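Q: coords please:
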Amino acid sequence: MTNINYLWPLSGGLLIGLSAGLYLLLNGRIAGISGLAAAAAGLTHDGISKLGLGFLAGIIAGAWLAAVLVRQPIIAITSSPALLIAAGLIVGYGTRLGSGCTSGHGVCGLARLSPRSLTATVIFMTVAGATVFVAQHLLGVKP
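A: Predicted structure coming up:
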């Protein structure tokens, strides 16, 4: 493994941890992407959140900056758009139902030693593993 191969993921992980920690310290709230996206879209009782809009803009700007500075990603849609939209809606519903997503529970909740977040993370990781197993070994879907 060359130096550059582990440097970018390490940097990304450190930035995610730093931003989640700063968000908690400065706002007293957990930085979950699904909650911030819902707030940015006005789907919460507080209406449209400027902070949520800024957070999402930062995610988009960071991805753009990484693509410009590091390399251009090769994007290939290999599933039907209808299937991708349905999957996105199901995941979105699940994050609202579970009161959080992988970033809220997996990054922030586990760091705070939250039993609820540990349970949620174990469940969504188990379901993800089962989904891959079923898709690859029972349905024959190749990655």
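
Q: Going by C-alpha atoms from here, please, whenever you check contacts or count neighbours.
A: Fine.

Q: Sketch out the helices for this protein, chain order is fine.
A: Assigned by DSSP state H, the helices in the chain fall at 3-27, 33-40, 50-69, 81-97, 110-111, 115-133.

Q: the inter-axis angle of the last one versus helix 81-97?
A: Comparing the axes of helix 115-133 and helix 81-97 via axes from the mean of the first three to the mean of the last three Cα atoms, to 10 degrees yields an angle of 160 degrees.

Q: Any buried residues in helix 115-133, and which?
A: Counting neighbours by 16 or more other Cα atoms under 10 Å, one finds that the buried residues in helix 115-133 are Ser117, Leu118, Ala120, Thr121, Phe124.

Q: how far is it from where the chain is centred?
A: Here the centre of mass of C-alpha atoms in helix 115-133, compared against the chain's by Cα atoms, centre = their mean, to the nearest Å, lies 14 Å away.

Q: To compare against the first, here's the next sequence to fold:
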Amino acid sequence: MTLSAFPHAMPLEGLIGGLMIGLAAALMLLGLGRIAGVSGLAARATGIANSGTPRSIAIAFVVGLPLGAFILSALIGGVETRFPPSIIPLIIGGLLVGFGTRLGSGCTSGHGVCGMSRLSPRSLMATAIFMASGFITVALMRAGGLL
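A: The predicted model follows:
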């Protein structure tokens, strides 16, 4: 498959973003001995979780995510976003992701980036399930004409 199959692909930007995510995860692990799982950091930042990463660091990490995206967008230009016409699918999706995050003891960033790099069996299985679920969802949505 060639890049022409993905006319809006941005491989250089994707590579840079991936390197930055890896660097942030490595800094958290090597500097603080903590996993850079966004769901755990968000829970700690909002006070849902009472243990783990120091709250000030969790808040800085969670605030830095959209702030970094905003700064980059200001530097290189806007990013095209598309949302469904109704907010209901976003709310349902968010609730399902939150439920799955608690059920799986972590999110895609914790398992997929940090856990897989440590060859954690739990993370390898969780990431395989995340990916399979995504493939199945896209196939069903395409079959139903929703994509």
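
Q: Let's have the buried residues of helix 115-133 of the first structure in TSV, adding distance to Ala87 of the first structure.
A: Shown next, in TSV, are the buried residues of helix 115-133 of the first structure (distance: Cα to Cα, whole Å):
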residue	distance to Ala87 of the first structure
Ser117	23
Leu118	24
Ala120	19
Thr121	19
Phe124	15
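
Q: returning to that earlier point: format the helices of the first structure as TSV; extra columns: distance to Ile75 of the first structure.
A: Converted to TSV, the helices of the first structure look like this (distance: least, Cα to Cα, whole Å):
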stretch	distance to Ile75 of the first structure
helix 3-27	19
helix 33-40	22
helix 50-69	12
helix 81-97	14
helix 110-111	32
helix 115-133	21
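
Q: most tightly surrounded among the ones you listed?
A: Mean neighbour count, computed with mean count of other Cα atoms under 10 Å, is highest for helix 33-40 among the helices of the first structure, reaching a mean of 20.

Q: The most centrally placed residue in the second structure and Thr101 of the second structure, how far apart?
A: Relative to the mean C-alpha position of the second structure, the nearest C-alpha, by Cα atoms, centre = their mean, is the one of Ser109, at 5.0 Å. When distances are taken as Cα to Cα, to the nearest Å, Ser109 of the second structure and Thr101 of the second structure turn out to be 10 Å apart.

Q: Next: Met131 of the second structure.
A: For Met131 of the second structure, the distance to Thr101 of the second structure - Cα to Cα - is 14 Å.

Q: go on, Phe83 of the second structure?
A: Distance check for Phe83 of the second structure against Thr101 of the second structure: by Cα to Cα, it reads 22 Å.

Q: ok, now Phe130 of the second structure?
A: Taken as Cα to Cα, the span from Phe130 of the second structure to Thr101 of the second structure is 11 Å.
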